[in-house]
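> Sequence first, then the predicted structure, then my questions.
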Amino acid sequence: MTSFKNPYLQGLLAPVTEEITARDLPVTGRIPSGLRGRYLRIGPNPLGPIGPEDDASYHWFTGHGMIHGIRLRDGRAEWYRNRWVRSQDVAERLGEPWPAGPVVENFDSAPNTHVIEHAGETLALIEGGSRPYRLDHELRTLGPCDFGGTLKGGYTAHTKKDPETGELHAIAYFFGWEHLEYTVLSTSGRIVRSVEIPVSDFPMVHDFALTQKYVVIYDLPVTFSMRMVEDGSSLPYAWNPAHPARVGLMPRDGGAADVQWIDIPPCWVFHTLNAYDDDGGRVVVDLVRFPSFLHGGRLEGNPPPTLDRWTIDPAARHVHQETVDDRAQEFPRVDERLLTRPHRYGYTVTAEAVVQNRAGEALMKHDYSGGSSEVRLFPAGSGVGEAAFVPSAPDAAEDDGYLMALTFDPGREATDLVIIASQDFTGEPVATVHLPVRVPLGFHGTWAPDPA
């Protein structure tokens, strides 16, 4: 689709060059009438021109963020929109005024990693020192956000919402901090708790886990590299064998002095599926684990990630690690009504895109109680993305609902939103919404229902 040599600018990763609005999208099947809201997905989409120097140095994780949205209501797909998030740089490139707001000095990025709804706001998220950006219902950028002056620095892309309190928990990192910043964001959109957790070597902490009792912290051997900065890397984090791997348990009402650190074998974790406290006082964490992450911040060439379970015993100061499924997979999701609590089901994507720069071609559904899994195959080249679970009703049972994911249709050379009944995982989609354009492979998405 392009002439670029950089693998992150080719094929289904290649950027699109235009923003569009399309209305009354064609649908195969029937959209459930109860699905009233927006499916939102974000990812990198560098805003050109891209020259030879950019082609050589560009990394997928660092592209300007573009958000994609599909509005569903009353059985119809009312619209599709794609919009760049207007950071200062993006606004300047587009020749537009920047929607000013409270940025961290020298660290204003167009968020590209996750998009969520909280406290009535649509927030585009990124990590590593930058702040979230607020978006309106139609994906126009409203400006950067510091939660009414309560956020000290940057934020994270991977928050955890406690289903009981509605509060949003987060752990942020920055190469200029000698600590991690744990925060709790209230339902009114203000930081109400903040804890600085000292760490060494400026580690990347992409995700964490949350239970009803603990904040679970991953301090792993991918750390900031000044040598990579000097070499011109746009993602200067690298595998550091001198940095010990450990997992920390901090009581949710505790402080940095209360963190219990437990050493583990070296590994890398991008994403948590879920975590909970068991009846024996242990902490169970389901996640995707890379045995290592060696190749200078590049995704390709690394050993494949597996779906693992860590059982952390605070009394014995031991972490029991076991592989639940050894097939390469990533982007784990769970019914988010069960975050911090025991779950039975989890959903992942085959991970060829992560380890070989190829598009994922299957979704997987894991039954932790039954010890089984199902695989839903898509045609070759489909590039299926992360699947978000949407319950069929607020009080529906776990797994009673729908999975939403974007997948490329090679025949149309455009992208579809597939809506799958999760209890008929391998059956025909309930509905397929046909978008008029290709959506580049990206990261995370969410279902943002209309207010009740």
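All right, it came through fine.
> all contacts plus neighbour counts: C-alpha atoms, from now on.
Noted.
> count of residues packed around the closest residue to residue 357 other than its chain neighbours?
Closest residue to residue 357 apart from its sequence neighbours, by Cα to Cα, 6 or more residues apart in numbering: residue 300 at 6.2 Å. For residue 300, the count of nearby residues is 18 (other Cα atoms under 10 Å).
> Residue 300 against residue 358, yeah?
No - in this structure, residue 300 is not within contact of residue 358 by Cα atoms under 8 Å, at 9.6 Å.
> in the chain, which spans are helices?
Along the chain, the segments classed as helices by DSSP state H run 52-57, 88-94, 226-230, 352-356.
> most tightly surrounded among those?
helix 352-356 (a mean of 20; mean count of other Cα atoms under 10 Å).
> quick one: contacts of that helix?
Helix 352-356 has contacts (Cα atoms under 8 Å, 6 or more residues apart in numbering) with 299-304, 328-330, 358-360.
> What's the ChimeraX syntax to select whichever of these are buried?
Buried residues within those, by 16 or more other Cα atoms under 10 Å, are selected in ChimeraX with:
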select :299,300,302,304,328,329,330,358,359,360
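> residue contacts, the closest residue to residue 437 other than its chain neighbours?
Take residue 437 and drop its neighbours on the chain: the residue closest to it by Cα to Cα, 6+ apart is residue 414, 4.7 Å away. Taking Cα under 8 Å, 6+ apart as the criterion, residue 414 is in contact with 408, 434-439.
> Buried only: go through those for me.
Among the contacts of residue 414, those scoring as buried are 408, 434-439 (criterion: 16+ other Cα under 10 Å).
> The residue nearest to residue 198 when sequence neighbours are not counted - how many residues pack around it?
Nearest residue to residue 198, sequence neighbours excluded (Cα to Cα, 6+ apart): residue 179, at 4.0 Å. Neighbourhood size, residue 179 [other Cα under 10 Å]: 20.
> Report whether the expected contact of residue 179 with residue 194 is present.
No - taking Cα under 8 Å as the definition, residue 179 is not a contact partner of residue 194, at 12.0 Å.
> put this beside the first:
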Amino acid sequence: MPDHPVPDPGRSLEGPLAPVTEEITAFDLPVTGTLPAELHGRYLRNGPNPLGLDDPVQHWFVGPGMVHGVRLRDGRAEWYRNRWVRSRQVAEALGERWAGGPVHAGMDFAANTHVIAHGGRTLATVEAGALPYELTDELETVGPCDFGGTLPGGYAAHTKLDRQTGDLHAVAYFWGWDHLQHVVVGPDGRVSSTTDVPVADGPMVHDFALTERYVVLLDLPVTFSMAAATAGSSLPYGWNPAHPARVGLLPREGTAREVRWSEVDPCWVFHTLNAYDDGDRVVVDLCRYGGSYDLSALSGQGPLTLDRWTVDPAAGRVGRQCLDDRPQELPRTDDRVVSRPHRYGYSVVTGEAGPATVRVDGSFADDAFTDALLKQDLATGRVEVHRFGRDAVVGEAVFAPSAPDAAEDDGYVLAFVHDPDRGATDLVVLAAQDFPGGPVARVHLPARVPLGFHGSWVPDR
């Protein structure tokens, strides 16, 4: 039964994007197959879920966040929970008292993009200046988080954890800044350093990459638009052909941390897969939209491909290699190899016939979301496909190792998959080394999980 029914949200988002209307707690979930006994932890995922605040919804990106979670232990699925992130606005809409806490530049937002764990906290994150929100292990909202008062400004949606140092890296941006800010949060959950990087035009920087030596910055031609802001746009960023596209290498260490920039052809990148140092060069794998990109319609004019960029800072050049020309997004690798050489990547097929487009009203073009995941073996070039069946829809895939010291490919791939026969969602567990084969297990959730953004496998501490 729902814990907290709420008023019907605006229905301008339809199909797999349509928001759910209630919070649910369910225990002892039914499972088809056998859950690996070594999976002890929580699978968490965040995404926008309007509750009437945005009626009609102006853009998929701006709905308040709802975090979904499944607790696995001893071969059982102990619980499923979904909870809205309680910003002040959300809490008041639900008739609750806001927990209170710090707010950056007056921007209090129910973080809707990612959910991570670091320094003993579970954090829902979002970009463009708002602070993350801390959650309990059971996904109840604690309040906005500025890392114990050590964060000087806003934060970011995407983070990269260097598992050898225990440091959590992020690149924050805000329309009112003339710079990007590299933020390092130590293993103790407090900000240990910040570095400002001057940039022009207020670029949107959704993601970045990390190597052992560098923070890899993407300064691309989607920038702050005063015209859009004046017109009241909820997402005041647009394609700016006058803004050069470039990639920057910010040294992680040293006193003279000057960025070395190299220009690239105009393009847009939402997500990187990973990056690593290769001698004096840097290798970055990412999903690239060629040509201009319309953020308001989430539509690129050119192809969407999985690419490898090789950055040569001495020459100031970037070599580009297309690794796979199938449209794909939400790339992930084994989090243990972030900033180090990687062999495998996982992504969602986003269109069989051309660039993936999700219209603002929630309708689909060019089969924008499909029933397929890809596994890339970047050493051999082999690509394996797992299809979940007609009318099924799959979200981002997350890798969970079978043991802390297991090999990169030794583990499981977890994803939420909409089951059209049940009209609800399953948490599907695939064996990474038998990727095209049948699922090891399906955890049957009691509700539908709308397509969202990013998530994490959080093993027990």
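Right, received. Where do you want to start? These numbers were taken from a predicted model, which means no experiment stands behind them.
> on that earlier part again, would you mind measuring from the residue nearest to residue 198 of structure 1 to residue 84 of structure 1?
Per Cα to Cα, to the nearest Å, residue 179 of structure 1 is found 31 Å from residue 84 of structure 1.
> Ok, residue 380 of structure 1 next?
With Cα to Cα as the criterion, residue 380 of structure 1 and residue 84 of structure 1 are 29 Å apart.
> and what of residue 412 of structure 1?
Residue 412 of structure 1 is 24 Å from residue 84 of structure 1, by Cα to Cα.
> Show me which of those two is the more surrounded one.
In this view residue 412 of structure 1 and residue 84 are compared by other Cα under 10 Å, and residue 84 has more residues nearby, 27 against 13.
> residues in contact with that one?
Counting by Cα under 8 Å, 6+ apart, residue 84 of structure 1 has contacts 19, 45, 64-67, 90, 110.
> Next, format the contacts of helix 352-356 of structure 1 as CSV and append distance to residue 367 of structure 1.
Formatted as CSV, the contacts of helix 352-356 of structure 1 follow (distance: Cα to Cα, whole Å):
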residue, distance to residue 367 of structure 1
299, 28
300, 29
301, 30
302, 27
303, 25
304, 21
328, 17
329, 15
330, 16
358, 26
359, 24
360, 21
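> now, which of the contacts of helix 352-356 of structure 1 lie within strands?
Judged by DSSP state E, the subset of the contacts of helix 352-356 of structure 1 located in strands is 329-330.
> Can you tell me which of the contacts of helix 352-356 of structure 1 is nearest residue 98 of structure 1?
residue 299 (32.7 Å; Cα to Cα).
> Number of residues surrounding residue 147 of structure 2?
With other Cα under 10 Å as criterion, residue 147 of structure 2 counts 18.
> Repeat that for the one 3 residues further on.
Using other Cα under 10 Å, residue 150 of structure 2 is surrounded by 14 other residues.
> The residue nearest to residue 437 of structure 1 corresponds to which position in structure 2?
Aligned counterpart of residue 414 of structure 1 in structure 2: residue 424 (TM-score structural alignment).
> How about residue 26 of structure 1?
Looks like residue 26 of structure 1 aligns to residue 30 there (TM-score structural alignment).
> which ones are touching its match?
Applying Cα under 8 Å, 6+ apart, we find residue 30 of structure 2 in contact with 77, 443-445.
> And for residue 209 of structure 2?
Contact analysis of residue 209 of structure 2 by Cα under 8 Å, 6+ apart lists 160, 215-217, 272-275, 284, 339.
> For residue 386 of structure 2, state which of those residues is nearest.
residue 273 (19.0 Å).
> okay but that closest one is in contact with residue 344, surely?
No - counting by Cα under 8 Å, residue 273 of structure 2 stays clear of residue 344, with 9.6 Å between them.
> shared neighbours, those two?
Taking Cα under 8 Å, 6+ apart as the criterion, residue 273 of structure 2 and residue 344 both touch residue 333.
> quick one, which of those two is more surrounded?
residue 273 (26 against 21).
> Please report the distance of that one from residue 445 of structure 2.
Residue 273 of structure 2 sits 29 Å away from residue 445 of structure 2, going by Cα to Cα.
> and what of residue 436 of structure 2?
For residue 436 of structure 2 relative to residue 445 of structure 2 (Cα to Cα), the value is 23 Å.
> mean per-residue distance, the strand ranked longest in structure 2 to structure 1?
Secondary structure of structure 2 per DSSP E: the longest strand is strand 267-278. When structure 1 is superposed, strand 267-278 of structure 2 averages 0.6 Å from its matched positions, counting by mean Cα distance after the TM-score superposition for structure 1.
> hmm, back to that, ok, so of the contacts of residue 30 of structure 2, who is nearest residue 168 of structure 2?
Using Cα to Cα, residue 77 comes nearest to residue 168 of structure 2 of the contacts of residue 30 of structure 2, at 29.2 Å.
> which residues touch the corresponding residue of structure 2 for residue 435 of structure 1?
The alignment partner of residue 435 of structure 1 in structure 2, by TM-score structural alignment, is residue 445. Applying Cα under 8 Å, 6+ apart to residue 445 of structure 2 gives the contacts 29-30, 80, 424-427.
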